[in-house]
Every structure is written in C-alpha cells, then in structure tokens.
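> Quick one, structure for this:
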Amino acid sequence: MDENSVERPLLLSRGAERVKKTPLFVSWAKWILKFVIWVIFLSWVALIFFIPAEFVNEAFEKWAQLTSGTVFGITGSIFLVFSGPVLIIAFLSIAYLLISGEEELHERKASTKPRFRLWTFPVLVDGPFGVVSASELIGIVLFVVYVIWAVYAYTTQILSVISQSQLTLKQKSCFILEYLGLRFGTIGLYCLAFLFLPVARGSVLLRLIDIPFEHATRYHVWLGHLTMQLFTLHGLFFIIAWTIEGDLLQEILEWKDIGVANLAGVISLAAGLLMWMTSLHPVRKQKFELFFYTHQLYVIFVVFLALHVGDFIFSMAAGGIFLFILDRFLRFCQSRRAVDIISAKCLPCGTVELMLSKPGSNTSSPQFCSFLVYLFLPYLILFLLDNVDLRYNALSFIFLQVRELSWLQWHPFSVSSSPLDGKYHLSVLIKVLGEWTEKLRGNIMNSSEADLHLQPQTKMIAFVEGPYGHELPYHLMYENLILVAGGIGISPFLAILSDILHRTREGKPCLPRNILIVWAVKRSNELPLLSTNDMESICPFFSDKLNLEIRIFVTRESQPLLEEGQVHEEGQLHEATNSSPPMSDSYSMSVLVGTGNNIWSGLYVISSTLGFVILIYLLDIFYINPYDISSWWYKGLLFVICMLASVFIFGGIVVGLWHLWERQNAAKEACKDDGIMVEKMQNHEIVAHKDLCQQKLVSSTNLYYGSRPDFKGIFGDISEKWGCVDVGVIVCGPPTLQTSVAKEIRSHNIRRQCHHPIFHFNSHSFDL
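Coordinates of the predicted model:
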C-alpha cells in the first residue's frame, strides 16, 4: 500500500470548504446541557451509592416526611428523587440531540498524536463477560463495589440493633434473615432502576452517549444476572426465616392491604426466575425460541412487583421502566406497517439479499434550524414540513419479521447498504443458518420458479423495526481502518465501503483513507458477497483516493476449486445470482422510530411524561385522597395503569399525528418519482477507466487458502507500515474471532513503541 498516494485526509479534500463551523451559542448550549446532565447523573448515582449509609438514609427519610403532605405524597417524593433524574436527563438529551445534528462529525479532525481511549481499549478478553473495555470494566467494578458496600452497611446496622436487643437465638436468626432479605430486595430495586435502560432500542439516553442497542444488550444481561441474584437472595432469606418460624405456607399465600403482598412477590419472583434460567447462555444458544418467549414474562414480573411492594417503593425503579414502555409502544406502532420487498436474491453461497423500501432520505443539515425549533413553535412547524428522513448510518441494523414464516419471531440483521446508496431502498444480507432463514430462502426460490412458469407468486410480507445503531458513524472518524469479518460478518463492511466511497465522490466529511479488510470464510463460494458492491460505479477513480487492501482467508479449502466450469481465481469474485421480482405491494418502512425525527420523538417522550404526571395528579385529587385508598398493592396497580395510559393516550396522540405527517410526506415523495432503483452513472471516461481500476483492486486483493488470519503478523505489519497513528479496528463475527482480535490489540497496545499505532477495538456483532 502506497502511503504517499493520498496526501491528506478526505475531510480536508474537496467539499470541506462547505463545512461550516458551529455557531458559538450552539456550542455554549451544548456545553451547558452536557454539564447539567453530568451534574444530575452524578448526583443521582451518588445518592443511590451512599443511601445505605445511616446518615444519608435518615436525611432522605426526613425529607420524604416533610414532603409527604403534598398532593403526590410520599410516592411523589420518592419518584422525584429516584426516577425523576432519569426523566430529566431524557428531556435534556432531547434538547442536546436537536441542536447537535451532525456537526460533531463535521468538526471531527484526525488527531495529530494517537491516544488511548477507555471505550476502545480491551482489558478482559476471556471469561464470562466476553471482550470488556476499560470503561466497561470500571462500570462492572463500581456495581460490584456498590453491592459489597451496601451489604456491609446493612449488615453493620442489623448487628448493631441485635446487640442491643434481648431476643432468643431463634428470634435473632429470623430477624437477621428477614432484615437482610429486605435489604437485598432494596439493592435489587436500585439495580432494577438501570436494568431496562439498555434494552430501550431507540432510547434518547443511549443515543446521547452513542451506545447502540446491540452493545447495550450485554449490559442488560450483566445487570439481569446481578438483579436476579439479589432478588433470589431476597426471597430465599424470607423463605428460610418463615420455615424456621413454621409459617411458610401461610406467609407465602398472604396478600396484605397494608404492607407488602407476599403472594404477588412470589409470582413476580417465579416469573423472574423462569426468565433468568432460560436466558443462561447454554439454554439461549440451543433453545433461542424458548428464551425469547419466556422473556415476555417481563410483563408479569413488573406488574406483580408493583403489586408486591406498592406504588411508593415501585417508584424507585419506575423511571427506567417508563422509558422502556415508551420505546416498546413506539416499536409496536412502527412494526404494524407492511414493507415492500423491492427485490430478493438467493446467492449461490446460501445467502439471501433483501432490498426493502424506505422513505426518501433528506440529506439537508438542520442543526441551526433544530435549535430554533426547540425554542419557537413557528420554526417547529416549518421544520416538520420540510424534513422527512429515516435516520441511520452504515453500521445500523434492523429487526425483520416475515409473517409467512412466523408471526412472533423477529430477527436482527445488519444493514448492508449505505444510506447514500439509494434514496428509496435499504438492503440486508441474510446467511441461511437455521430453520427460519431456510424457510425464507425456500419461499424466495419458490416465488422465482412460479414466476418462470407464469404461475401466481408466493407473496411475502415483511415488517421492520428500526433502523437502530450508533448516533454518529464512528467508522468515518478514523483515518486508518481495519475491518475484520467472519463469514456473513462482511455485510456491514460492505455498507461502510459504500458509505466511504459515496462520501468521497460527493465531498462529504469523511476521514478514512487507509483501509484493510481481513475476511475469513469457510468456503470459496462465499467470495461473491464482496462483489455485491460495484465500487467503481459508486466512486470512479476511487483507487486514486483510497488505499484499499483486502485479505481473504478460505479456511476449509486448500486450493481454488473448479465448480461448474468456473474457477475461483484470485481477484475473481463475481458469480451469478438467482433473483426474484418485487414480492409485495404495500409501503415503505415507517419513520416511527426513536432514532428517526428528533422533533417528533422528543414530543412523544415529553408529552407521555407530562401525561403521566397529570394522570397521577388527577388520580390523587379525585380518587385516592377523597376515598382514602390505602391498599399498597392496589395503589401499585393504579400506578402501573397510569404509566401505560399516559403512553397510550398522550403519547398515542403524538404518534398518531406523527403517522399522519409521515403519510402526507410519503405521498409527496411518491408524486415526485417512484425512485426505487439506484441510478447508474453513464460516463464514457468512467467506463474507459474501469478496467484499470478493476486491475488495481485485483492486485490489492490477496486470497489465502487453507489458513486462518494470523492477527499477530497482520497487526505487526500494519504497525510498521502505518506508523504512529490511531487505527480503528471493527470486528464483526463470532466470539472467537472477537477474542482473537482483542487479544492482539491489547498485546500491541501494551507493548507498543512510540512510532507504532494505537489500535482501537470496536465490536459490531449482535449476539443475544
């Protein structure tokens, strides 16, 4: 690779002069919002961390008593302290996202000196947590320290009380067990406050810190194990105490009006244990459908938890649960729309390519407008009328359902096309591995055969959730990229290549100029996947602007095979595909998604939250206080009903208006043109130059048969070739591949010399 072939980053090349610097007041607004968010978050975490301390707990109880005489009572006091900060941060996050737009990408420049980053430095690469970065390890340690500290603080308190009491050994044992069981439940509630935040796919909180859902699910898994361990100890300690007292059956079946309802707690814990057991890795890996269906018991778990502890204790964890309900309702509304399958292709390697219809992309840059619409209603109206967009980037993914195959199963797939590939379509590559994907391929093949014989086609109707993913396309922020793929893991990297080539052609902000693709496949029949992108038609003369090298490792073949008269020679990556025509006559993907229009999604969150406060206020004023409703379990049920009603009613109104706005703009787009297929460039100069570029691409593509990637040698070679720079490494493949790459990155970063690069590990694998 000739390091002098590209003299400067693409960000500084043509088109860079169009990048405008962010106005000063917008920068100040962003800084203030960030500062306030951090203050609120750290204060909230500090309260949860130190509340086991006796003096903090006493201060909080005094404050709760002082505010208990208000309209919302003690429930309002606890909700404001423990759940209010999460919702306030969500509001501020909406404002931050509105005024940010893409200027962070526009203003990002390649750093002159490489530096380590906690998020991309792998620390643990083996073990139950998988590959863990330095930031993630800090988070794990903090949670573990919190649990140990809380158990220590509560144990100290109970021993102090026991030492001053005159009780028998049996009474002391039962008292200690029940008190510790109660405190384990309290600690579990604090962990529950975080548990639902990572699984809200379009959450503004995840978008604020730019952690996509596929990464956040691992945090949900870790928190789920910790939370269920605490709740299990909570229930176990009480069961042991009740057994010692001889009242086990009576206590389990007890349902108090004043106090906790034990039977409701038993039902909630049973649902939680069933979800927990079926989510363990061996069960989840072998029986995914069992895991998926039993995980829907979270509804039973949450509702009966509220019945068990009542409204004021449940409000400790209500903030995160409420944001999850908001996201779940929006996903439900989006996924009701059938989506056009523009085309379907069955590749010989056993991979299916689907092209789905999406609304027209809006490439305008609304940062300045976004700030104004947040302040002034007239600008809001103009913004809503002028901006129609389904926001995503090349590293996004979607959830896909095909009802001809299953009415319940949703499967995640990485997007294999760039947002710039076409205004009206989005593509995914699906590897045929299981029963669902095998049925999908069979239906497509049957449809093609029916069309050949002039018979009615077997129609398939697709439903889509998403796209989801990173808020900013971080692959564009590295001047040097290493893309490591295993098998179908090449799919998102095709989107990355396409995205970089489009931006290079159009002069959009884009840093990458040195790209190395390392791809490990089992058989050579998978090689045609790389040719699904016609790079020369996307960006003529791209080889003069990018240093692109491709290393392909065919692990289960020792030499090129001769199949049906076609030799898979080095660099020959094309192979025929079997395609089918459009298979449905419905609509494009809905933009009702949390990562879509920031204005509408912000209004949805704000209106639902205000609606919840209004419903609780009306309930207290006209029902609970006048009729002296005091049953804990009943008030807990009313609290949950208000949460749901606020989302369905107040949020539903916004979603309905959003949907009407979407349909109106979709009709406008349809009137302009049908715009389904991507336009092909027809330039004689390009055609004349194409053969030369193909030759350059072939010369930069190396095929290795019968071997696996030697990452030690690859990273060592790159260290000498690229020098002292930041290198972004993105891995998409099985856990073993991620572990191998992470080990080498950690090793090279620890032992690096001053003239060697710093490698930054990024995983793009979705593994539930």
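
> Please count neighbours and contacts with C-alpha atoms only from this point.
OK.

> Near L248, how many other residues are there?
15 (other C-alpha atoms under 10 Å).

> In contact with it, which residues?
Applying C-alpha atoms under 8 Å, 6 or more residues apart in numbering to L248 gives the contacts I239, W242.

> From A271, how far off is it?
Distance, L248 to A271, using C-alpha to C-alpha, to the nearest Å: 20 Å.

> what does F648 give?
In this structure, F648 lies at 25 Å from A271, with C-alpha to C-alpha as the measure.

> ditto for S699
58 Å.

> Among these two, which residue is more densely surrounded?
Ranked by neighbour count (other C-alpha under 10 Å), S699 and A271 place A271 first, with 21 against 13.

> what's the distance between the closest residue in space to the more buried one that isn't next to it in sequence and N625?
If you skip the residues right next to it in sequence, A271 has F301 as its closest partner in space, 5.6 Å away by C-alpha to C-alpha, 6 or more residues apart in numbering. Using C-alpha to C-alpha, F301 is found at 28 Å from N625.

> More neighbours: those two, which one.
Neighbours of F301 and N625, each counted by other C-alpha under 10 Å, are more numerous for F301; the result is 22 against 14.

> Quickly find the element holding that one.
F301 belongs to helix 298-309 when elements are defined using DSSP states H and E.

> any idea how far that helix is from the chain center?
Between the mean C-alpha point of helix 298-309 and the mean C-alpha point of its chain there is a distance of 26 Å (C-alpha atoms, centre = their mean, to the nearest Å).

> what do you get for stretch 540-547?
Once both centres are worked out by C-alpha atoms, centre = their mean, stretch 540-547 turns out to sit 33 Å from its chain's centre.

> May I see the buried residues of that stretch?
Within stretch 540-547, the residues scored as buried using 16 or more other C-alpha atoms under 10 Å are P540, F541, F542, S543, K545, L546, N547.

> Following up with a second sequence; could you model it the same way so I can compare the two?
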Amino acid sequence: MEISKSNNGGSSPSSGDEFQGMIKGVTKFLMMVIFLGTIMLWIMMPTLTYRNKWLPLMRIKFGASTYFGATGTTLFMFMFPMIALACLGCVYLHFKKRKSMHHNDRETKGGVLSALRRPMLVKGPLGIVSVTEIMFLAMFVALLLWSFITYLRNNFATITPKTAAAHGESLWQAKLASAALRIGLMGNICLAFLFLPVARGSSLLPALGLTSESSIKYHIWLGHMVMAIFTLHGLCYIILWVSMNEVSEMIMWDTKDISNVAGEIALLAGLAMLLSARILPSETIELTFSKNPKLVYTPTSILFVNIPGVSKVQWHPFTITSSSKLEPEKLSVVIKKEGKWSTKLYHKLSSSDQINHLAVSVEGPYGPASTDFLSHDALVMVSGGSGITPFISIIRDMIATSQNQKCKIPKITLICAFKHSSEISMLDLVLPLSGLETELSSNIDIKIEAFITRDKEARSEAAMEKIKTLWFKPSLSDQSISSILGPNSWLWLGAILASSFLVFMIIIGIITRYYIYPIDHNTNKIYSLTSKTILYILVISVSIMGTSSAAMLWNKKKHGNVENKQVQNVDVPSPTSSPTSWGYNSSREIESSPQQSLVQCTNLHFGERPNLKKLLLDVEGSSVGVLVCGPKKMRQKVAEICSSGLAKNLHFESISFSW
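Predicted coordinates for the structure are as follows:
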C-alpha cells in the first residue's frame, strides 16, 4: 500500500486508502443490517405474526428439505446470521489493522459519546458500569420481559377450563405449565448470547472495540440470568408435577424429546459453582520469549502460558508487558507468586541457578484490535500492586512510538501503590533489558508517582534484594512465537469460519438425506433428538478441525521458513538491576541511560496512600485518559472521581482481572 507524503510531513489518503475505507464502510453497513435483522427476529418471535405467518413460511422454504429436515429452519435463523457476522468482522478487522499500521489518527474526545462512556454506577453487584452498558442491559432485560409477557398473553388466551380438563389439568395447572415453558424459552435467549463475550478468537468483540477480558462481566451477568431463570423454570415444573402426583416425571429421560434428567443435572451443576481468590504479597517473575518480528500486538494484550514442568494441563493468562514496536523480536509477561501454580514456578526458578532450559507453550496474544491512547492529550494510569503490568506495555509502546513516528505523544502519569519497598522493583520492568541504548526521547513526558503504603522509609541497600536474571539455552525444537495463520490472520480466520460452515452443511445434508430421513419416514421409529444433537456436535467439530488444520498447514508451508525460525542460542552476560536505584542513595549523579532517566522522573512517597482526587484533577489537558488496574476499592474510587463531574476532561477505563 502506498502513502503519498505531503509537504508538512503528514500523509494524505491514496487510492489504496480510499478503497480500504470503502471496504470497511460496506462491511460495517452489512454487519449492522444483519445485526438489526437478528434483533428484529428475536423481538418478533413471541408474536402471533411470527408464529402464524413467518414461521410456517420459513418451514416450507428451509424445513421441508430432505437434506436438513426441520433443523434447516434453525440453521437459517440462528446459525447463519452469526457465521455471516463473524466472517464480515474478520474482513473489517483485516483492513482496520492495515490502516492502524500506517496511521495514528487523533480524535477529539467529548460530546455525547464521551458522556455515554462515563461510569454511571460505581458500587454495587454489577461493578463499575458505564451509561452505555446500563442502556444495553436495560434493553436486553426489556427483550426478556417482552418475550415472556407476549408468549404468556398469547398462550393464556387459548387456555380454558375445557382445554385444561382435556389434558387432565385444572385451569391453574395448565397456566402454570404454560408459564414454566415460556420461562424456559426466555432462558434460551440468555443462552444464545452466553459464550459470545468470552470467545478469545472472536472477531465480533474486537470489531466492537472489546476484548474477551473486558467482556467477562457480561458473561457473568448472563450466567446469573441463566441460573435465575432456569431455577425458576425447574421449580415451576416441580410444583406442577407434585400437584398432579406425577413426581416420576423428574426421572424421565425421553430420547425423542427433551430429557428432564439432563436438565436437572445441568441446573444442579450450575448452582454448585463457587468463585474465590486470595492475593498474597510475594515475588515477581518476568518471562521473556523469542518472537517473530512480523507478529504485532496492541498494549494490554494477554498471553496464555503452559509450563509442563509445573503442570501439563494448566493454562494461565498473563498480561504482556513488552511492546512489539520497541522489542520486535521479544515478548515478555510478568507472573506474580499468588497461587499454587505460580508459587511452584517461582520456587523452580529461584531455587537454583543451574536451570538451562524451560519448556513453555503459549497461546495468543489476545488483545484489542486497536487502541486510542494517542487520541488523548494526557494519560493517567493508576495501579495497585501487580496491576501495573498492563501499563508497562502501554509505556513501552509510547516510547517506541515517540522514537519511530512523528506524532504527538500524550503526557504520561503513572500512579502506582505498593505495600512494601521491596515491590518497587516492579518499576525496573517499565523498560526492557534491551531495546533502548540511550536516554529517553525528549518527545515523551513521563512522570511516576510511587506510593509505598506500609513502609515509612526506604530499606537499606544491604537489605534490598537484587533482581536475578536467568538466561535459558534453547533446544533444537524451540520455535519463536509467531502467528499460526500468517500475516493475514483475520482473513484466514474468516475463510476458516465460512469453509467449516459449508463443510458442516454438506456433511449434515448427506447424513440427513441418506441416513436420518429413511429412519424417520420408512419405519415406525423416530431418530432421537439426543442422537441427532450429538451427531451435529461431532460433525461441526470435525469440520472446524479439518479446515483450521488445512489453513495452518498451508500457512506453515508458505511462511514457515520466516515465521518459525529456530530460536538462536545467544551467549550474553546476565545483567542484574536493583530496586535500590529507586530509593536508597538516589541523590547520586544521574547517568545518561534510559533507566536512570526514568528514575529522575520518579517521586517516591513512603507511609502514605495516593490522594487520587488531587492527583487526577491536577492533570492538565483537554482530554485525559484515565486507566486503572488494581484492587476493587481503587477502581471504584477512580471511577467515582471521573463520573463526579468535577472535571469534564477525564475519560475513565477500567482494566481488571476480577469482577
């Protein structure tokens, strides 16, 4: 793609940029049409118009086929729109990624959109919630109530004492059975959206500017709705069966229709889930991997890590602290000793200096498709403890941008709180071991306010523990981290989605026509719903595995020599740094190095907590991006300040690992 340079050092759109912009616009329009059409379908579903006019017509067109049967209507109504949205999202993200690699657009913050993103609720069971999130939650609840009330009203109109007696029921029992069924249908709406927020490889979330981590709370909200609705659904049926002396229905397993036992098992399993976490003051590890220079990722991305020497089955997500711009051939994550897995890893690495090799498998990175940090005049990042890790990647990315691109960098203020002075060593991770050889660029303005809450003064240099760096020797089988689908990964993902759906339809059509259809129509038996469901799951799994494996092998053959080069064994000395540079004897002459330049920008505060209100309101700029990652009370306090109206220039964004 060509970019024509203007006289003032900027860039003017070329024909290639205009074409990409047109593709993005058309893609967004098609996605909006399909999305609104799907919402309209959900709204109309409980109505008599849908039941008496739309549904019979769709069953004639899609449900009467000998190749798909009644399932054809379901595939057309629910599966096809989501596949189409996902494929279009892949196309949109591909062109958006290409543009973001060459442009850094600054947008003016403010107005209605800024107001909608402000926190509306700070404390409560929903956590920190913006105006936009409240609006969408209210609309979703309205959809549930509309569906339930409409279903109930239309069905109650057909229930009379005569029709109830024909089924051996009284009038209230007939109405209770109808209400129980409609409650279950309302729960199905929640189930349809339940797993969309946490799909790591989804193209829908990045297209909306979201990540699976930032959408975990939506998954939790939907999960609670599902459990509440289906619990009520089950209780209604139990009351009905008890009143009719048909308690034996609770142990019925119908192979042709819905199984009561399976539903009861699923409900009890859901009710048995409990969630707990414990944070312990402990040491920190930074793992650095070799990566392919063509693999790029945005700040705040995460990487899933598996270390067979610690556990062969456990995968844990960690925030990436490195920047693909500043360190094109390295990728780093920070791990704090908090649970059994991380404690075992810490002891494994710290107990001996003789470890020559550490086998690690990774998945990712996963992160937002793009970030808008450059659109602000200033950035304020508030962290508590290990919450500093996502901000390390942001700072490194800003440093790289200031060196390589001619654009205005926001003024950066990092407000970090630690319990003990030994944790100041986390600040040594703000800059990488390599990647910077001279002092920080004059184009970047960084200020660090570090608060040590439980220590009154810095520990003596003798008592401070130095950071120990271990260098592992790679084995012949080690490979650098690279994109498994090559440089055009979003397009390949769209191709996998489309082709796997097509393969699924072809296989299901053949099986239905030559195996299921003869059983249903040529014998007295009916092919069971349970067997059909298992068959569908098996076929779609095989389709996805087959198409994705073919795409992976194709890209490996095409880009294998470049993408999967072996990690080279580099014999370098093991540098060590000490947190004493941040506190003890810090008045010594500042050397001309990036690390010491950063020390000069740091103010240490012992025995006190940050006055967040004063620190935030003192930041100047027409648009100030405020990010927070840390304990719940800290996130709530920052959100409360940003939503108070005391400063119109503060734009809040929470980065959290627990909701």
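
> Now V198 of the second structure: closest residue in space, sequence neighbours ignored.
Computed as C-alpha to C-alpha, 6+ apart, the closest residue to V198 of the second structure that is not its neighbour in sequence is S212, at 4.6 Å.

> show me the residues around that neighbour that make contact.
Shown in contact with S212 of the second structure (C-alpha under 8 Å, 6+ apart): P197, V198, A199, R200, L205.

> Then L400 of the first structure?
With C-alpha under 8 Å, 6+ apart as the criterion, the residues that contact L400 of the first structure are W410, H411, P412, F413, A462, F463, V464, E465.

> Among those, name the buried ones.
Members of the contacts of L400 of the first structure that pass the buried threshold by neighbour count (16+ other C-alpha under 10 Å) are listed as W410, P412, F413, A462, F463, V464, E465.

> can you tell me how far the last one sits from G202 of the first structure?
Right, E465 of the first structure. Distance check for E465 of the first structure against G202 of the first structure: by C-alpha to C-alpha, it reads 10 Å.

> Read off where the helix or strand containing F79 of the first structure ends up in the second structure.
Taking DSSP H and E as the criterion, the element that holds F79 of the first structure is helix 73-82. Per the alignment by TM-score structural alignment, helix 73-82 of the first structure matches residues 69-78 in the second structure.

> Enumerate the positions of the matching stretch that are buried.
By neighbour count on 16+ other C-alpha under 10 Å, the buried set for stretch 69-78 of the second structure is G69, T71, G72, T73, T74.

> Over to stretch 183-201 of the second structure?
Taking 16+ other C-alpha under 10 Å as the neighbour-count basis, stretch 183-201 of the second structure is seen to contain the buried residues 183-190, 194, 196-198, 200.

> of those residues, closest to I159 of the second structure?
Within the set of those, I183 lies nearest I159 of the second structure; the separation is 17.2 Å, counting by C-alpha to C-alpha.

> give the contact list for that closest one.
By C-alpha under 8 Å, 6+ apart, the residues touching I183 of the second structure are F148, I229, F230, L232, H233.

> and S579 of the first structure, that's in a helix?
No - with the criterion set as DSSP: H, G, I helix; E, B strand; the rest coil, the secondary structure at S579 of the first structure is strand rather than a helix.

> Can you find the partner of it in the second structure?
Under the alignment (TM-score structural alignment), S579 of the first structure maps onto T469 of the second structure.

> can you give me the strands for the stretch 451-600 of the first structure?
With DSSP state E, counting those that start in this stretch as the definition, the stretch 451-600 of the first structure shows strands at residue ranges 462-468, 480-486, 514-521, 547-554, 562-563, 566-567, 578-580.

> tell me the angle the fourth one makes with strand 480-486.
Which is strand 547-554 of the first structure. Angular relation of strand 547-554 of the first structure and strand 480-486 on a 0 to 180 degree scale: 20 degrees, by axes from the mean of the first three to the mean of the last three C-alpha atoms, to 10 degrees.

> residues in the second structure aligned with strand 547-554 of the first structure?
Following TM-score structural alignment, the aligned partner range for strand 547-554 of the first structure in the second structure is 445-452.

> which one's the longest helix in the first structure?
Longest helix in the first structure by number of residues, with DSSP state H as the criterion: helix 213-245.

> so what sits against both of E465 and G202 of the first structure?
Both E465 of the first structure and G202 are in contact with V593, where contact means C-alpha under 8 Å, 6+ apart.

> quick one on the thing from earlier: now render the contacts of L400 of the first structure as JSON lines, adding distance to Y219 of the first structure.
Written out in JSON lines, the entries for the contacts of L400 of the first structure read as follows (distance: C-alpha to C-alpha, whole Å):
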{"residue": "W410", "distance to Y219 of the first structure": "21"}
{"residue": "H411", "distance to Y219 of the first structure": "20"}
{"residue": "P412", "distance to Y219 of the first structure": "18"}
{"residue": "F413", "distance to Y219 of the first structure": "20"}
{"residue": "A462", "distance to Y219 of the first structure": "30"}
{"residue": "F463", "distance to Y219 of the first structure": "27"}
{"residue": "V464", "distance to Y219 of the first structure": "24"}
{"residue": "E465", "distance to Y219 of the first structure": "21"}
